[in-house]
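S.K.: Fold the stuff below for me.
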Amino acid sequence: MAAARDLKAKETADADVDAVELAKRHLVQPWPFAGSVGTEARALIGEGEGIYITDASGKRLIDGPAGMWCINVGHRREELAKVMYDQAMALSYNTPWYTMNAPSAELAMRIAGHAPGDLSHVFFTTGGSSAVETALRFMQFYNNVRGRPEKKLILSRGGAYHGSTYLSASLNGRPRDRHWMDGADELVVKLSSPDPFRRPQGMSIEAFTDFLVDQFRDTVARIGADRIGAFVGEPVQASGGVVVPPDGYLKRIREICRDNGILYISDEVVTGFGRLGHVFASGEMFGIDPDMITFAKGVTSGYFPLGGVIISERILQELRRSNHPDALFGHGLTYTSHPIGCAVALKNLDILEESVLAHTREVAPYFQAQLKTLEELPLVGEVRGMGLMGCVECVADRESKDPLKLDKDVGKRIDAHCHELGLLVRPLINMCVMSPPLIISREQIDDMVAILREGISRTMEDLRKEGVWQG
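M.R.: You can find the predicted model right below:
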């Protein structure tokens, strides 16, 4: 033990050991492979400003993923840094178990003002996973208090991503997320992905929509509405490849949920706070009024960990009217309603409301149109998106839409070329996901798309030389 302590002290004091080496020796990265866990170093980012970041070599890159869908108002906003400092100097923390702070109450009021329907109360968490976990636990509590302990099953979809905590991760519909991980499989029923690009060959969009809705309705009938507590769905499936559902699909699913007493939980961890040009997309973009909305990421533009759940007034009234007034929702987090996070979120919301939301709505059509030009490249099967989120999906050939014949690291190949050219990409196997800071200009969109085009072109040439692909 003493030798280990001496080694740690030496490493800390040794100025010659840089961050990359320290990471390889001591840092466990998210989503590691067993063969490299605890020995991996990833691209080191030193600084950020506006839509740009700078890597360890000093190369300036467009932050194509906006961190992780979250740097909505851009890097290095001095007004957000000042709010963090001022709030920390005033009140750095208070226990939410038996005290409260003013920023959290004000933020809850302002968020409720943007929410659709009767969503009126907010429970704050530390991020997206804990927000989804909280919503699911609240559904369980709600049904227990209402005398329906069997009404706990959760409907989720293929391609979904809802988090990394135990319950939230159990909903995930991407196969690789669950290959080596356990989950509450007995609580989750999976439905088909609402991905029009992957619909059966020869099926129209309208018929595909009917298929999805019929499958949902049939599943409810087969299992029984008295056993299904909630449906959880992203308005746009983000990490599943920016899957935009067919028109009218979500409204029809909402009606089935309402008719069967199934809580509709809209996961807006990604789409909330400006990504689609509005604070929330559920009502403004899709015409639905969920029973709960989860949010995180853009609520502070990534400057402080914060998330939350907005809950319907109707649900809360039903709990208050129940025969179990002493029933306890035994759920909370040490950093629930954190004063610094809530203060930052208030200022971030000011910035969004003042100009950024309107700017996003103005440039989003241009962003989508410019990305769409990449479909001219033979490696690209489809470009899709909404607002300031888009996906370039690469396929071996457009007829079969088969990504598996390609090098499975084609997204990483494209990202590597783009990194050299000045763009950071979010690679997802055969896809490149783009979700830049919402302050991006038309000229910067042109730069981003031009680099991405060149990165894909260089990757095509690599694949041809290697004999992997002959498109």
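S.K.: From here on, just use CA atoms for contacts and neighbour counts.
M.R.: Will do.
S.K.: so where's the longest helix in the protein?
M.R.: helix 442-465 (DSSP state H).
S.K.: how far is that helix from where the chain is centred?
M.R.: Distance, stretch centre to chain centre, for helix 442-465: 25 Å (CA atoms, centre = their mean, to the nearest Å).
S.K.: Check stretch 156-166 too.
M.R.: On CA atoms, centre = their mean, the centre of stretch 156-166 falls 10 Å from that of its chain.
S.K.: Show me where the stretch 201-350 of the chain has its helices.
M.R.: 205-223, 249-259, 281-286, 313-320, 339-351 (DSSP state H, counting those that start in this stretch).
S.K.: Need the contact partners of the fourth one.
M.R.: Contacts to helix 313-320, defined as CA atoms under 8 Å, 6 or more residues apart in numbering, come from residues 118-121, 142, 145-146, 291, 325.
S.K.: Second input sequence below; structure requested for side-by-side comparison:
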Amino acid sequence: MAKDTHDILLQDDHLIQSFADLNGLKAQGARTVISKAKGAYVYDNAGTELIDGIGGLWCVNIGHGHPEMIAAITEQLQTLDYYSTFYNFTHPTAAALAAKVVELAPGHLNAVHFGNSGSVANDSAIRMLHHYNIRKGRPEKKMVLSRQGAYHGSTHLAMAMTTPLYSEGWHCARELVHHLHSPHFWREGAGASEAEFLDALMEDLSGSIERIGAENICAFIAEPIQGAGGVVTAPAGYHKRAWEICQANDIKYIADEVVTAFGRLGHFFASEDVFGMVPDIITTAKGLTSGYQPLSATIVSDEIHDVVSGPDGMFLHGMTYSGHPAATAAGLANIAIMEREEIPQRVRTTGGYFEEKLRGLSDIEIVGEVRGSHFMMGIEFTRDRASKESFDADLQVGLRVAQACQRRGLIARPLGNVLILSPTLIMDHAMIDRVEAILREAILEVAAGL
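M.R.: From the prediction side, this is the model:
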């Protein structure tokens, strides 16, 4: 295995990287080789220390290189390296993790299907509901309501549920999905109060159900906070009211907690504890193992499970690596660490401080809006804050700020004119102060160059 950066990048020429400008990556210095990680930090191949301000990819909640996690995975591989949860087979860690996940999940969500990514978890939710409705004698009930600005994954169906911006130039299962209006009040609610904007969103939901027909709609899917769509928080009360409308129309509510679960908002699950409702399905991944192993979960209600597990039918869905022993061992160890170290409880304090410090960046002229909650934050840059006029895309303001941050020792994620921060959940107040200082310097540097 190559160790020299030049040699690594020569080998990397054969790698198709995800969500990247593949042509742009050919430029000198466009790629960063990350070769080591520990705690809240990662290190490039030259040994430069960088605060992992994106937590890997919304996922390294307990921090990098936790010895207990590594030991649990190693021990599992030495005991049972692989066996499937297909047919009549199971194994101890898959069973134990399923029991632990439903113990943490709210309400009547007492059955779990494991996959290996958030995309798979969301595809599994829809496939399950399609099967559920076929078994109930209503195969036409298969449409999905999603939202502009949503991100639900990159597989064929999950990409259709994602905001259309991400599928431009690609085919996906668009015929199955209807996108509702974006819940972004700051950007979309001009001339209305937040309460009036919320009413308009609920009218859009109700009107869409009436036009499409509730008998044709299987589910409404929503992230508690939209992630890769720009870290958008809906108006207060949005999710509970949407849930009520879905319940009244016999439409299942899927909460995509791929990002928000396992501590990012201060709770193991956010749907009930933060947003006051219990969905019919919760999907999760990322923080489930803190990224140490690929694992996702589709957690379904007793009522759905009773139908799909009833007599005279096979559950014809699953993946080779569903419930992989090493991955489920990582999930168990991750939860044990989070419970013992009280990470979700700490996030309610440190995450609140992080949010407060980032909102203080609003005194910089090009910062249009700072939004999000706890350790899930977005900073949108505007040419004019009052009019909310965006910078031209070719200025790449988000990317320029991210590059200025990296030069100062912080990794942040650019998304057009938005900068996303989703760090590990173990940052203390001193590190948060350092992150805020780096952000301030970086934003001021870029602003001066505009």
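S.K.: Pull out the buried positions in the longest helix of structure 1.
M.R.: 445, 448-453, 455-460, 463 (16 or more other CA atoms under 10 Å).
S.K.: ok, these vs Cys394 of structure 1, which is closest?
M.R.: The closest of the buried residues of helix 442-465 of structure 1 to Cys394 of structure 1 turns out to be Ile456 (CA to CA; 9.2 Å).
S.K.: That closest one contacts Ile414, correct?
M.R.: Yes - if you go by CA atoms under 8 Å, Ile456 of structure 1 and Ile414 touch, sitting 5.6 Å apart.
S.K.: Give me the mean deviation of the longest strand along structure 2 from structure 1.
M.R.: Longest strand in structure 2 by number of residues, with DSSP state E as the criterion: strand 376-384. Once fitted to structure 1, strand 376-384 of structure 2 is off its aligned match by 0.7 Å on average (mean CA distance after the TM-score superposition for structure 1).
S.K.: residues in structure 1 aligned with that strand?
M.R.: Using TM-score structural alignment, strand 376-384 of structure 2 lines up with residues 389-397 of structure 1.
S.K.: Ok, stretch 230-239 of structure 2 next?
M.R.: By TM-score structural alignment, stretch 230-239 of structure 2 lines up with residues 241-250 in structure 1.
S.K.: Pull out the buried residues from that stretch.
M.R.: 241-246, 249-250.
S.K.: what about it, how long is it end to end?
M.R.: Stretch 241-250 of structure 1 stretches 18 Å from its first residue to its last (CA to CA, to the nearest Å).
S.K.: what's the answer for stretch 10-23 of structure 2, then?
M.R.: With CA to CA, one end of stretch 10-23 of structure 2 sits 15 Å from the other.
S.K.: Buried ones in it, by neighbour count?
M.R.: By neighbour count with 16+ other CA under 10 Å, stretch 10-23 of structure 2 contains no buried residues.
S.K.: which outside residues touch stretch 325-340 of structure 1?
M.R.: Contacts of stretch 325-340 of structure 1 (CA under 8 Å, 6+ apart): 83-84, 87-88, 91-97, 100-104, 123-126, 134, 137-138, 141, 145, 304, 306, 319.
S.K.: Now a ChimeraX select for only the buried ones of these.
M.R.: Burial among the contacts of stretch 325-340 of structure 1 is assessed by 16+ other CA under 10 Å; the matching ChimeraX selection reads:
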select :83,84,87,93,94,96,100,101,103,104,123,124,125,126,134,137,138,141,145,304,306,319
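S.K.: In strands only, show me the contacts of stretch 325-340 of structure 1.
M.R.: 123-125.
S.K.: Touching stretch 178-194 of structure 2 from outside, list them.
M.R.: With CA under 8 Å, 6+ apart, stretch 178-194 of structure 2 has contacts from 143-149, 161, 163, 197-198, 201, 204-205, 208, 232-235, 369, 388.
S.K.: could you say which helix or strand contains the corresponding residue of structure 1 for Phe354 of structure 2?
M.R.: Taking TM-score structural alignment for the superposition, Phe354 of structure 2 sits opposite Phe367 in structure 1. Taking DSSP states H and E as the criterion, the element that holds Phe367 of structure 1 is helix 357-372.
S.K.: mean deviation (superposed) between that helix and structure 2, please.
M.R.: Looks like 1.0 Å for helix 357-372 of structure 1 (mean CA distance after the TM-score superposition for structure 1).
S.K.: in that helix, what counts as buried?
M.R.: Neighbour-count burial for helix 357-372 of structure 1 [16+ other CA under 10 Å]: 357, 359-361, 363-364, 366-368, 370-372.
S.K.: From the centre of structure 1 outward, give me the first residue you hit.
M.R.: Nearest to the mean C-alpha position of structure 1, counting by CA atoms, centre = their mean, stands Val270 at 3.7 Å.
S.K.: Quick check, Cys246 of structure 2 in contact with Tyr253.
M.R.: Yes - at 6.6 Å, Cys246 of structure 2 counts as touching Tyr253 under the criterion of CA under 8 Å.
S.K.: Pull up the overlap in contacts between the two.
M.R.: Phe220.
S.K.: Now do the contacts for the residue nearest to the centre of structure 1.
M.R.: 69-70, 238, 295-298.
S.K.: Aligned to it, what sits in structure 2?
M.R.: By TM-score structural alignment, Val270 of structure 1 lines up with Val259.
S.K.: what's the answer for Leu155 of structure 1, then?
M.R.: Per TM-score structural alignment, Leu155 of structure 1 is aligned with Leu145.
S.K.: secondary structure class for that match?
M.R.: Here Leu145 of structure 2 is recorded as strand under DSSP: H, G, I helix; E, B strand; the rest coil.
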